[in-house]
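Colleague: Coordinates only, no sequence provided:
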């Protein structure tokens, strides 16, 4: 939810205000215009529709402390008038509503007092929620737990280049619905039932087995259609080129037109799929806008400067034990371990190199965004980049790309890894899964010692030994 451990209502909003002030400094004119439009729509006071803002409700615990929790839009619409206008706060930078009675504790919503204990005589005078036009039939019956972070309707085309064929066609291959939804990243999405996605399961099945794009039917994939917008590089709002750096392929993004700068920034993306998504979605032309969207989608990328090749930084010799250190055989994690982990993780993320975690994607990027101000993302690497960072070089140019870097030890610290002795000298592979009320995280393959990703605090562990 973005609320830190032990953080009260007023501290949360004060911290977010400071963060928004930093985001305002990196806003492009296009991003500002879109934000102002969102704020104008929110000023009408109506609950958000199907594609509207996310909603969070602050629930009061028995001790008087408020916990911020995500709320389904359908439930939000039903609860909207349980809060006064001063108890509903919209944040245009993050496109989020907060419903919190603590914002105006002395106010009561109209019609909340009912001294007679009945409501029938007052039904005619009650103001019921007015739902926006984009609320579709059946939406208010959705499961309250389903509240997708992204607009999933953009994923088939934006991420995969899927085009629904104009004419009816049949294909021999087709993924089942469950596997199709897993491929798209949301098992609860109802979009497969829509007419425009009829052939999407077939497209995903063909895409899975294809070795070249020529094996995908032309009518299903934009990359095979000469008339498609992506086929005209002149229409792209951002300049893209491919470079081989440190032996790996990267896609370098920069503005097509930009004023001279002492140290211009470059976005480096290791994934061709993500690069195509940037182009298809029209993110840009400013790098700040591209960075913003990449962070929101939790993908891996880098924001680099270009500098003389120099001397490649020396990678420090790793400690004997990684992450949070070593634990003896039979050790069981405690709440104190979790507290130490959170403190050490936040200390590192607030360090100059903590910025690099924003761009790692996945769970690392998600944890970093709880601590690291996103405005740092577009400010370039830290001052130590030439001595402690990573040099990305093609092997022949006089200049290279430089960026802050995370070591394996840094990653283990962020993810809460510590080593527990097994008492065995032989190699064994163990998968450790931690179940917690907030998150479920599985570890990577391990050898010799158990390496525990301790992200959510202790609850119970399940050890699965691969056969």
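Modeller: Nice, thanks for sending it over. Given the structure is predicted, the values throughout are model-derived calculations rather than measurements. Residues are numbered from 1 along each chain as shown.
Colleague: When you work out contacts or count neighbours from here on, use the C-alpha atoms and nothing else.
Modeller: OK.
Colleague: neighbours around residue 37, how many?
Modeller: 13 (other C-alpha atoms under 10 Å).
Colleague: hey, where'd the helices end up in the protein?
Modeller: Remark: helices assigned in the chain by DSSP state H are 9-25, 29-42, 73-79, 155-160, 177-184, 200-209, 272-281, 287-297, 335-349, 362-369, 385-388, 408-415.
Colleague: so which of these comes closest to residue 265?
Modeller: Comparison of the helices of the chain against residue 265 by C-alpha to C-alpha identifies helix 287-297 as nearest, at 8.2 Å.
Colleague: Pull out the buried residues from the closest one.
Modeller: 287-292, 294-296 (16 or more other C-alpha atoms under 10 Å).
Colleague: want to try a markdown table for the residues you listed, with distance to residue 94 as columns?
Modeller: Formatted as a markdown table, the buried residues of helix 287-297 follow (distance: C-alpha to C-alpha, whole Å):
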| residue | distance to residue 94 |
| --- | --- |
| 287 | 18 |
| 288 | 15 |
| 289 | 14 |
| 290 | 16 |
| 291 | 15 |
| 292 | 11 |
| 294 | 14 |
| 295 | 12 |
| 296 | 10 |
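Colleague: before we move on, the earlier item: with residue 316 as the reference, name the closest of the helices of the chain.
Modeller: Across these, closest to residue 316 is helix 385-388 (C-alpha to C-alpha), at 9.0 Å.
Colleague: Figure out how far the closest one is from the centre of its chain.
Modeller: Relative to the centre of its chain, helix 385-388 is centred 28 Å away, using C-alpha atoms, centre = their mean, to the nearest Å.
Colleague: Repeat that for stretch 425-440.
Modeller: Centroid displacement of stretch 425-440 relative to its chain, using C-alpha atoms, centre = their mean, is 23 Å.
Colleague: and what of stretch 256-267?
Modeller: With C-alpha atoms, centre = their mean as the basis, the mean position of stretch 256-267 lies at 26 Å from the chain mean.
Colleague: Ends of that stretch, what's the gap?
Modeller: Stretch 256-267 has an end-to-end distance of 13 Å (criterion: C-alpha to C-alpha, to the nearest Å).
Colleague: Check it against this one:
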């Protein structure tokens, strides 16, 4: 009979096994006892082998009778591939966690060919080991290289370069080789559901020698069962092993290890030590920090200097307004103040000014504003009066546009040709509105610019020029564990808070502190309490990250790693209840990138953000500690982030167009 090809591939034994079974059946056909489901070899015949490691047959003393189409159904032997109790896809798991038992219930595991069971869509063949699979994939890759077009070759090489530098991507598929539960010598290729945290854990626990990328398939194979490094290879520690090193990234001095051990006593010193530690790290001790207050300007000054809009002129231009649910009426100025995060500052606005603020909001919400269509209240508009029109003196502060990350614009502010204040370092920003803010504020030196941006809580970088050949290699980048891993039932206490304060301050008092403060956002606000202004004004320390490029010239600054940011935000990796190998990043403060997706971020440190920060500090002082994961932070502080983001993006686009098209730059 002719079987379906799919059935032959997945549910029938290999052809050589069928041939061997036929020979066996011919040898013992006359002595098979069907009713006993056993056989008795004829006199002088060799008994069937009990185990053959080459064919991975089950270790069983009970032989299996060959199939006979004439026998009755009640004499049929149990078949794991045709069990009526077997749910669909029992043998082919494509989830992040493999099933604990891929054999249908009711069958003895020794009677099942474990190595014959592979996951559907994994690409692994029955009985195929990792070495055999890797050899087959390598041969397949070489064959495809000989047939691919130039465009396909370019795409593959781009994927391989990205994989070598950054690891997995959102479009790549990741497989892990898991040991079979019963056949410990067999490893099964299992697809991992796309989950960034699960991928991070896999990369965290393995070395490059345990990972293999197939560019022609855009697939990763992670093999935890392989050695960390082959014999004679250059040792590469996994990120998990790096965490176990006694030397931390801040190179703190360490006490020499003593070889003399104190005598064991029966004294209960635990309570006394805990009391001493609490006293040392009490809030009234050295950890107490002076409060820092941002000098917030009024909403009128914010619009004037940050966006170049003069609200005191009084303007209303419906022709520039778009249509949508976020468009406001002329008498809703207070609503705009709230949406711009300036509600905590009580400012009495005239009707004329309030109407102009709404006009700014509605105009900025227009997705296609152009410089020519801007009302005269904008200082970058061609129709702006002389007294408010933006003037950029590039002889004092010059602006150089270079290529930043992903070829996006990066603006370097440096002393102009007539400046009397030269500097060893310059200010860099990717925000066009920040560039125009510098010119509107008439800051004439690098120190004035850096101080002004620090006071406003605007992210920026301090850079120095360096030739491309002298740029140091980029430091290692690894997945952040923050303050460490905690179990699913972790409960944050005051002792944990004291430990967080100590660790946070160690980071901020190190050479990394200046980079954290310049990063802005919630981490920059926390750093403002610890990192003095002078640390920032001293310029870069390590110069190990390229911020922008122009020809053979690179602009470099200190690299700020995720580990430092997560420590400052009080981030823990909490084990998920239903998945022991997965973790949720839970933090005391919103994590750095998470902060900018909330409705509190804005384009600089706002009064609303300061109100949130002060309330959170008061909660900690009162012993109230509530941690949130990324999703909870986003939901809890979302507010009207969408329209605000649209307004800020529109202002950014206008400023960028002005810089590109103006003769002043």
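Modeller: Received, thanks. Just so you know, these numbers come straight off a predicted model, no measurement behind them.
Colleague: Can you give me the TM-score here?
Modeller: Once superposed, the chains reach a TM-score of 0.57 (TM-score structural alignment, normalised by the length of structure 1), with 314 aligned residues with a C-alpha RMSD of 4.0 Å.
Colleague: Tabulate the helices of structure 1 (CSV), appending distance to residue 57 of structure 1.
Modeller: Formatted as CSV, those follow (distance: least, C-alpha to C-alpha, whole Å):
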stretch, distance to residue 57 of structure 1
helix 9-25, 11
helix 29-42, 17
helix 73-79, 8
helix 155-160, 28
helix 177-184, 28
helix 200-209, 35
helix 272-281, 31
helix 287-297, 21
helix 335-349, 25
helix 362-369, 21
helix 385-388, 41
helix 408-415, 28
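Colleague: Nearest approach to residue 428 of structure 1 belongs to which of the ones you listed?
Modeller: The nearest among those, by C-alpha to C-alpha, is helix 408-415 at 19.6 Å.
Colleague: What span of structure 2 is that closest one aligned with?
Modeller: Mapped onto structure 2 using TM-score structural alignment, helix 408-415 of structure 1 covers residues 562-569.
Colleague: what does the matching stretch contact?
Modeller: Residues outside stretch 562-569 of structure 2 that contact it (C-alpha atoms under 8 Å, 6 or more residues apart in numbering): 479-483, 500, 503-504, 507-508, 512, 516, 523, 526, 587-592.
Colleague: Also stretch 444-454 of structure 1?
Modeller: 338, 341, 412, 415-422, 424-432, 434, 441-443.
Colleague: out of those, which are buried?
Modeller: Buried among the contacts of stretch 444-454 of structure 1 by 16+ other C-alpha under 10 Å: 338, 341, 412, 415-422, 429-432, 434, 441, 443.
Colleague: give the contact list for residue 453 of structure 2.
Modeller: 459-460.
Colleague: What is the equivalent residue in structure 1 for it?
Modeller: For residue 453 of structure 2, the residue aligned by TM-score structural alignment is residue 294.
Colleague: From residue 277 of structure 1, how far off is its match?
Modeller: 10 Å.
Colleague: Ok, residue 230 of structure 1 next?
Modeller: 10 Å.
Colleague: now the longest helix along structure 2: which residue numbers in structure 1?
Modeller: When structure 2 is parsed with DSSP H, its longest helix is helix 641-661. With TM-score structural alignment applied, helix 641-661 of structure 2 matches no range in structure 1.
Colleague: do stretch 220-231 of structure 2 as well
Modeller: Using TM-score structural alignment, stretch 220-231 of structure 2 lines up with nothing in structure 1.
Colleague: Show the buried residues in the contacts of stretch 562-569 of structure 2.
Modeller: Looks like these have 480-483, 500, 503-504, 507-508, 512, 516, 523, 526, 587-592 buried, using 16+ other C-alpha under 10 Å.
Colleague: Regarding structure 2, what is its longest strand?
Modeller: If you go by DSSP state E, structure 2 has its longest strand at strand 579-587.
Colleague: Of all the helices of structure 1, which one is nearest residue 60 of structure 1?
Modeller: Comparing those by C-alpha to C-alpha, helix 9-25 comes nearest, at 10.5 Å.
Colleague: Just the angle for the closest one relative to helix 29-42, thanks.
Modeller: 140 degrees (axes from the mean of the first three to the mean of the last three C-alpha atoms, to 10 degrees).
Colleague: show me the contacts for the closest residue to residue 432 of structure 1 other than its chain neighbours.
Modeller: Nearest residue to residue 432 of structure 1 in three dimensions, chain neighbours excluded: residue 463, at 5.1 Å (C-alpha to C-alpha, 6 or more residues apart in numbering). Residues counted as contacts of residue 463 of structure 1 (C-alpha under 8 Å, 6+ apart) are 430-433.
Colleague: rerun that using 10 Å as the cut-off
Modeller: 430-434 (C-alpha atoms under 10 Å, 6 or more residues apart in numbering).
Colleague: Residue 433 of structure 2 maps to what in structure 1?
Modeller: Aligned partner of residue 433 of structure 2 by TM-score structural alignment: residue 273.
Colleague: mind listing what the closest residue to that match other than its chain neighbours touches?
Modeller: Nearest in space to residue 273 of structure 1, with sequence neighbours left out and distances taken as C-alpha to C-alpha, 6+ apart, is residue 159 at 6.6 Å. For residue 159 of structure 1, the contacting residues are 184, 273-278, 280-281, by C-alpha under 10 Å, 6+ apart.
Colleague: those strands in the stretch 201-350 of structure 1, which residues are they?
Modeller: 239-245, 248-254, 265-269, 302-308, 326-327 (DSSP state E, counting those that start in this stretch).
Colleague: Which among those is found nearest to residue 163 of structure 1?
Modeller: strand 239-245 (23.1 Å).
Colleague: residue range for that closest one in structure 2?
Modeller: Going by TM-score structural alignment: strand 239-245 of structure 1 matches residues 398-404.
Colleague: Measure the mean distance from the longest strand of structure 2 to structure 1 post-superposition.
Modeller: Its matched residues in structure 1 lie on average 8.9 Å from strand 579-587 of structure 2 after superposition (mean C-alpha distance after the TM-score superposition for structure 1).
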